[in-house]
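Trainee: sequence and predicted structure are below.
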Amino acid sequence: MYRRTILQSFKLAWGGVQFIFTSERNMKIHCVFAVLAVISSFVFRITEIEFIFVIFAIALVMITEAANTAFELLLDYVHGDRYHPDIKLLKDILAGAVLISALNAFVVGIVIFMPKIVKVGLSICKL
């Protein structure tokens, strides 16, 4: 059995990350929102705990999108181009997992950023 070095394993994993970010439109969209969330974190000077929640929410979305992509590729490989309602259901469930994680990230963003946005808005209105 061939054993990879840690560096070889890292290179293979990085190749998977590159594939997802270059081939999946939804991952690109998630990435844009992730960058906006991180920039907003610095602009609004959120606490360390709040930042951890933001990072975990981002990671959860990215992980579920990666798993969704991997399982969809596997289903396509195993089942081919033929339509089957069970395969459709599996893909819908996978997409649902991504949706749940994205909604979670949205709620985390609202809870953390909305009070700060309102505070800035009120201070601008007082000018």
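Mentor: Okay, I see it. Not measured: the values here are computed from a predicted model.
Trainee: C-alpha only now, for contacts and for neighbours.
Mentor: Noted.
Trainee: can you pull out the strands in the protein?
Mentor: Chain-ordered strands for the chain, with DSSP state E as the definition, do not occur.
Trainee: ok, longest helix in it?
Mentor: Counting residues, the longest helix found in the chain (DSSP state H) is helix 85-125.
Trainee: for it, which helices and strands make contact with it?
Mentor: Contacts of helix 85-125 with other secondary structure elements, assessed using 3 or more CA pairs under 8 Å, 6 or more residues apart in numbering; DSSP states H and E, are made with helix 48-79.
Trainee: what residues sit buried inside the helix it packs on?
Mentor: 50-51, 53-55, 57-58, 60-62, 64-69, 72, 75 (16 or more other CA atoms under 10 Å).
Trainee: take the one below as the second:
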Amino acid sequence: MPMDSKDKRTAKNKHFIASLEFALQGIKTVFKEERNMRTHVLMGGATIIVGIILRLAISEWLWLLLAIFLVLVMEIINTVFENVVDMVTDFHFHPIGKKIKDMAAGAVLLTSGFAVVVGVLLFVPKIWQIIQDFL
């Protein structure tokens, strides 16, 4: 059933490939529009390179990748909340909108803290061992 031009509803997407294209467009959009996302991707890439250099074990890779992807997912969710608040408030300040944005940003901060802890637990002992072997 074709939608009338006055009907602003969107139809549910029923094709996997189309769904995949929309999801990839969403990732591309957040990467393009959000400086923090680009920073998280850069830092995640750097930690992956360090992990390769330090020859992480498979269990260590699982923790590292979990931390990296949690931060990226939380940044996407944070961006979604920011955009929804801006849309609903038409970019005008609203105290509840501020609370929502602050809480979403706090979720990214907590997840980033978790990622730092994982990085410290994985990398510091290995780097310390390299330093001891060198001396």
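Mentor: Alright, I've got the coordinates. This structure is a prediction, so every number in the text was calculated from the model and none was measured.
Trainee: what's stretch 44-52 of structure 2 aligned against in structure 1?
Mentor: Using TM-score structural alignment, stretch 44-52 of structure 2 lines up with residues 34-42 of structure 1.
Trainee: and the equivalent of I112 of structure 1 over in structure 2, how far is that from N78 of structure 2?
Mentor: Here I112 of structure 1 is matched to L122 in structure 2, going by TM-score structural alignment. In this view, L122 of structure 2 and N78 of structure 2 are 27 Å apart by CA to CA, to the nearest Å.
Trainee: residues contacting the alignment partner in structure 1 of L24 of structure 2?
Mentor: Following TM-score structural alignment, the counterpart assigned to L24 of structure 2 within structure 1 is W14. Taking CA atoms under 8 Å, 6 or more residues apart in numbering as the criterion, W14 of structure 1 is in contact with no other residue.
Trainee: on that earlier part again, just the buried positions in the match of stretch 44-52 of structure 2, please.
Mentor: Under the neighbour-count criterion of 16+ other CA under 10 Å, stretch 34-42 of structure 1 has A34, A37, S41 buried.
Trainee: check the mean deviation of it from structure 2.
Mentor: With mean CA distance after the TM-score superposition for structure 1, stretch 34-42 of structure 1 departs from structure 2 by a mean of 0.8 Å once superposed.
Trainee: now tabulate the buried residues of stretch 34-42 of structure 1 in a markdown table and tack on distance to S9 of structure 1.
Mentor: What follows is those, written out as a markdown table (distance: CA to CA, whole Å):
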| residue | distance to S9 of structure 1 |
| --- | --- |
| A34 | 26 |
| A37 | 30 |
| S41 | 32 |
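Trainee: so which of those are in helices?
Mentor: With helices defined by DSSP H, the entries of these inside them are A34, A37, S41.
Trainee: ok, now which ones touch the first one?
Mentor: For A34 of structure 1, the contacting residues are I58, by CA under 8 Å, 6+ apart.
Trainee: and it, how far from A59 of structure 1?
Mentor: Counting by CA to CA, the separation of A34 of structure 1 from A59 of structure 1 is 9 Å.
Trainee: cool, the last one as well?
Mentor: S41 of structure 1 is 15 Å from A59 of structure 1, where distance means CA to CA.
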